[in-house]
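Asks: No sequence on hand, only this structure:
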């Protein structure tokens, strides 16, 4: 790392953690690897921080401080802007693009921190710091446009869409589709009809065309798919190997390798298994929901009991950083909202039929809720999830 000789070893170690979060994630972090990157002996970690876990926590606090500076700079840019709600969508899109592409190392660190809370006792407290930072930012930002009533919804949409914007397909289409998403977010906050989204519709059609034909798995392949999905959920894509699947299923390595030949194919079937499991649970729950307010209660109960797939989030990060998995970014980013369409119809039965953008907005909102409350008990999560859903309904 340039300039390491002018920095103290503890600072170099923190920078090494941040670098590894972007490069390869938590799985690439070890005392040996960090000491090599920081040009410091491994003993420095224990001298300065006590443990690798404490080093990770302090690295998260450092990133939170840098992100706070980023947020403050953007609020300063709004100091003398006219209080016009119509200006909000462009600002919203610019923030997502600036963050996901211009501050990529910070963006990866935030997402790795969301996964860290499942491994580190201090992780939940750190995530509360992140949540407060972003909520304060969006309260301040929306107030500049006269839209402060929708600050919480704006944050939820930012939280999820900034994650998806880390996945690259075609830069011009991704950026144009982001602008359309931002206009949809603005419509929600202003109480307007959600506009059409031709760029996102194009990308969605391309994603559908690129989907492989759904296979009719034999019993052995079905075992492999289920094991791959479970491994992604438990240990992340980095822990998904043919050998791990063989150990999990009791099959021989040769059998697994014969059925699923490459790592990319193994990731694909694992993601497919995760996605089908999640959608099946949601469809089973929503198929019996009544329309209107009782639907809010049902969705809140479902999210409280089923929040937070660490496997899906880890897969998003793997696709964002690994060019070999690039082909999955199109589906992960644009095939969203199919189940949310039926939820919208139940929540707002008198609302005219939507295009693809409004279901994607609801999908993003619900995904952010699920991610945030993923490590809460169902009893803890039920009331705040319901409150956020009711805030959204009040806008709509």
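Replies: Received it, and whenever you're ready, just let me know what you need. From a predicted model like this one, the values you see are computed outputs, not experimental measurements.
Asks: contacts and neighbour counts: CA atoms only from here.
Replies: Fine.
Asks: Spatially nearest residue to the most centrally placed residue in the chain, not counting backbone neighbours?
Replies: Centroid-nearest residue in the chain: residue 163, 4.5 Å away (criterion: CA atoms, centre = their mean). Leaving aside its sequence neighbours, residue 163 sits nearest to residue 100 (CA to CA, 6 or more residues apart in numbering; 7.3 Å).
Asks: ok, now residue 199?
Replies: Nearest residue to residue 199, sequence neighbours excluded (CA to CA, 6+ apart): residue 177, at 5.3 Å.
Asks: gap between the one you found and residue 85?
Replies: For residue 177, the distance to residue 85 equals 20 Å [CA to CA, to the nearest Å].
Asks: ok, the two, which is more surrounded?
Replies: Legend: neighbour count by other CA atoms under 10 Å for residue 177 and residue 85, higher for residue 177 (23 against 17).
Asks: second one coming, line it up with the first:
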């Protein structure tokens, strides 16, 4: 039964799992789940424990692979290629574990029963990156490297153009090392080329009050409440109070419908909140203190975190379903736009942050958010201040 669940993290996700389906996959009666585990959720927690143990063995094997190398000689940009290789291996050779990890973090945001497993995943990656960065003479950047791994590995599960995806991954990881070591990300021509191509998957602008916007908002609600797998034309029509025909007329494919849900969730994430004290993007400048306060509020705001989990649900569904590779590529390669609008308003020694720097920081922020899952409010606040201070120092934002 645990082996069956281990494969279903990747193929189905929690939203599509059921006792009956697990029983079918395992070739046993569903009633045996209660007998052996005491319940369905308890079985899933046991499956997470098994995945964590397997991931720990994977990490130990990767460290052994690198043992003969003098990583201290690769502490510059070349270490970015090692990081890219680890992400590629994790998302391909250990894909079932990569999906199990992601599902655990999503579940921990909704169900306290998974908080302990989320902390175990965090401890596993902390040990791994502490050991890896110590060998490379990069211990001071260990936490930042871990968060970037979280963000980039999460997106690299999306398969759009495999060879190109791998090339852009390497370019991004090298650029990340440049940023950490010099404060400047440098140019990324491959990413710029890909961004131009994936814009054709961008959904149209949702006009407030239109039928399209009504459907998109209903689809976004479904994603945030029940997961991306729950978004069908029939379910979106019912949630929007419209006919099935009207829904399929405006969004003829699942790709288009999920793309609209993404647009709605993205708008929710970037829409100024009435109770939010963070600065809006219309302001000329954002002080370091305002930026810190705004990000602390964001990571401690349950509504915003629910929107973020909805976005993550969409990414995971796109990673599972090849027919959604277009919308997945669009989400992966166009991220960082809102971060860019904010970073360019921060005071900085030298030129304002460019789009590549914003994309890297956006990836890091996504990873940081996952690292915060399962923490108390006080722990989150402390962690956000600690790590954001480090990033702002690297970006040469004066205190």
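Replies: That came through, no problem. None of these values were measured; they are calculated from a predicted model.
Asks: ok, back up a step: for the residue nearest to the centre of the first structure, what is the enclosing helix or strand?
Replies: According to DSSP states H and E, residue 163 of the first structure maps onto helix 151-164.
Asks: hmm, back to that, need the counterpart of the residue nearest to the centre of the first structure in the second structure.
Replies: Using TM-score structural alignment, the equivalent of residue 163 of the first structure in the second structure is residue 154.
Asks: Likewise for residue 154 of the first structure?
Replies: In the second structure, residue 154 of the first structure lines up with residue 145, judged by TM-score structural alignment.
Asks: can you tell me the helix or strand for the closest residue to that match other than its chain neighbours?
Replies: Excluding the flanking residues, the one nearest residue 145 of the second structure by CA to CA, 6+ apart is residue 129, at 7.3 Å. Element membership for residue 129 of the second structure (DSSP H and E) is helix 115-135.
Asks: and that helix, what does it pack onto?
Replies: Counting contacts by 3 or more CA pairs under 8 Å, 6 or more residues apart in numbering; DSSP states H and E, helix 115-135 of the second structure is packed against helix 40-66, helix 95-108, helix 142-156.
Asks: Just put these in TSV and tack on distance to residue 372 of the second structure.
Replies: Formatted as TSV, those follow (distance: least, CA to CA, whole Å):
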stretch	distance to residue 372 of the second structure
helix 40-66	18
helix 95-108	9
helix 142-156	10
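Asks: Residue 347 of the second structure is nearest to which of those helices?
Replies: helix 142-156 (21.7 Å; CA to CA).
Asks: Give me the contacts around the closest one.
Replies: 83, 87-88, 90-91, 98, 102, 125-126, 129-130, 133, 165, 169, 315, 332, 363-368, 370-371, 387 (CA atoms under 8 Å, 6 or more residues apart in numbering).
Asks: Next, count neighbours for the corresponding residue of the first structure for residue 132 of the second structure.
Replies: Matched by TM-score structural alignment, residue 132 of the second structure corresponds to residue 141 in the first structure. Residue 141 of the first structure is flanked by 24 other residues according to other CA under 10 Å.
Asks: what's the answer for residue 195 of the second structure, then?
Replies: Counted with other CA under 10 Å, residue 195 of the second structure comes out at 17.
Asks: Can you find the partner of it in the first structure?
Replies: In the first structure, residue 195 of the second structure lands on residue 204 (TM-score structural alignment).
Asks: again, but for residue 218 of the second structure
Replies: When the first structure is aligned by TM-score structural alignment, the residue opposite residue 218 of the second structure is residue 227.
Asks: My guess is its match contacts residue 248. True?
Replies: Yes: between residue 227 of the first structure and residue 248 there is a contact under CA atoms under 8 Å: 6.5 Å.
Asks: Those two: which has the busier surroundings?
Replies: When residue 227 of the first structure and residue 248 are compared for neighbours, residue 227 comes out ahead with 22 against 16, by other CA under 10 Å.
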